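Peer 1: Provided below for reference: sequence and predicted model.
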Amino acid sequence: MKTLEELDACYRAMPPVAAMGIESTGWDGQRLRLRAPLAANINDKGTVFGGSMASIATLAAWGLLTLRLGAEGIKAEVYVADSQLKYLKPLVADLGAEAWLDEGTDWDAFLRSYRERGRARAQLLARVTDPEGATVAEFSGRFAALRAP
């Protein structure tokens, strides 16, 4: 995947993700931004469902790694290995997410490992935001890229 259009088509092809109404809003080669409407992600308290926050953060990080690999001409299978999410406050509005590589991740070493061994791991970070850009949840996840069959 190399474009936001391809990424959005992939999101729409996954029924649970399509139900959330997730769409990409920006990609600068280093950071990916997504959004989703409150109406499709609301819980019994009238706030964003915690699972939706976890999902959009995970999908932002997954999408970022997928796009960065695509920009390198690499078609890999990307999987989340483990993750952690810290909820900071409830959200009563549409949600956004922004993902980026953890500064401790050496992209060149990641690519070298992938090219030599057919697999590599990277640490990614994301934040879930309200419409004004305030952080409502913080995500950290370790992702694996495996050579596509």
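Peer 2: Done, it's in.
Peer 1: please count neighbours and contacts with C-alpha atoms only from this point.
Peer 2: Will do.
Peer 1: nearest residue to Ala60 in space, please, no chain neighbours.
Peer 2: Closest residue to Ala60 apart from its sequence neighbours, by Cα to Cα, 6 or more residues apart in numbering: Ala99 at 5.5 Å.
Peer 1: for that neighbour, helix, strand, or coil?
Peer 2: strand (DSSP: H, G, I helix; E, B strand; the rest coil).
Peer 1: can you pull the contacts of it?
Peer 2: Arg31, Leu32, Arg33, Ala57, Ala60, Ala61, Leu64, Leu124, Leu125, Ala126, Arg127 (Cα atoms under 8 Å, 6 or more residues apart in numbering).
Peer 1: go again with 7 Å.
Peer 2: Going by Cα atoms under 7 Å, 6 or more residues apart in numbering, Ala99 touches Arg31, Leu32, Arg33, Ala60, Ala61, Leu64, Leu125, Ala126, Arg127.
Peer 1: put this beside the first:
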Amino acid sequence: MTTPRQPGVPHPRLPLPKGPEDLTAFQQWLGEAIPMVNTLGIKGMAQQHDTLIWELALTPSLNDKGTGFGGALTAQTTLQGWCWVTLWLRAQGTSRDVVVAEASQRFIAPVTDDYRLVCAPSEPEGPAKLTAKLDERGKGRIALTQQLYCGETLCLEANGSYAVLP
């Protein structure tokens, strides 16, 4: 059993993978590093090219109306962007601190059932620009877009700027 997290004490980093990322192991580590992750209803993660996809259960994020609670959905989109950058860095063979610098959300339709979150760079050249900034300055930012779908309905679109620290 692991010791509960304590304020001000960083959680140990997950060792870099020696091949493709094991997303199950990453999700387990994520739940230890950020305790609230275990209550977000993440059923699974997948990567396709420059896209990170999560499948989520609605029940842990219900509001008083029986639909998705905006605060929980916002936390999920912010976390997913952080995970995208962290996983991207790990695929480059590096482990760095990542923080969200800016985030915004647009709620389009109510979330009424289990859903999926899709996260990708806001611009196709985003990863290449981030690589160049990291090489040039040792730090950089990337803009990501998260889209939440309930079935085929787009319910939420979020945008975030994530910083990789030196």
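Peer 2: Received, thanks. All values reported here derive from a predicted model rather than from experimental measurement.
Peer 1: from Arg115 of structure 1, how far out is the residue nearest to Ala60 of structure 1?
Peer 2: Distance of Ala99 of structure 1 to Arg115 of structure 1, computed by Cα to Cα, to the nearest Å: 24 Å.
Peer 1: do Trp62 of structure 1 as well
Peer 2: To Arg115 of structure 1, Trp62 of structure 1 is 19 Å away according to Cα to Cα.
Peer 1: so which of the two has more stuff around it?
Peer 2: Taking neighbours as other Cα atoms under 10 Å, Trp62 of structure 1 and Arg115 compare with Trp62 leading, 22 against 13.
Peer 1: where does the strand or helix carrying that one end up in structure 2?
Peer 2: Element membership of Trp62 of structure 1 [criterion: DSSP states H and E] is helix 50-71. Under TM-score structural alignment, the counterpart of helix 50-71 of structure 1 in structure 2 spans residues 70-91.
Peer 1: that stretch against structure 1, how far on average?
Peer 2: Superposing on structure 1 and averaging over aligned pairs (mean Cα distance after the TM-score superposition for structure 1), stretch 70-91 of structure 2 comes out at 1.2 Å.
Peer 1: list the buried residues of that stretch.
Peer 2: Neighbour-count burial for stretch 70-91 of structure 2, counted by 16 or more other Cα atoms under 10 Å, picks out 70, 72-74, 76-78, 80-91.
Peer 1: what lies in contact with it?
Peer 2: Identification of contacts with stretch 70-91 of structure 2 by Cα under 7 Å, 6+ apart yields Leu16, Leu52, Ser61, Ser95, Val98, Val99, Val100, Cys119, Leu144, Gln146, Ala158, Tyr162.
Peer 1: helix, strand, or coil at whatever residue of structure 1 lines up with Gln27 of structure 2?
Peer 2: With TM-score structural alignment as the criterion, Gln27 of structure 2 lines up with Asp8 in structure 1. Secondary structure, three-state DSSP: Asp8 of structure 1 is helix.
Peer 1: which element, helix or strand, includes Asp135 of structure 2?
Peer 2: Here Asp135 of structure 2, judged by DSSP H and E, is contained in helix 126-137.
Peer 1: rewinding a little: residue contacts, the match of Gln27 of structure 2?
Peer 2: Asp8 of structure 1 makes contacts with Glu23, Ser24, as judged by Cα under 7 Å, 6+ apart.
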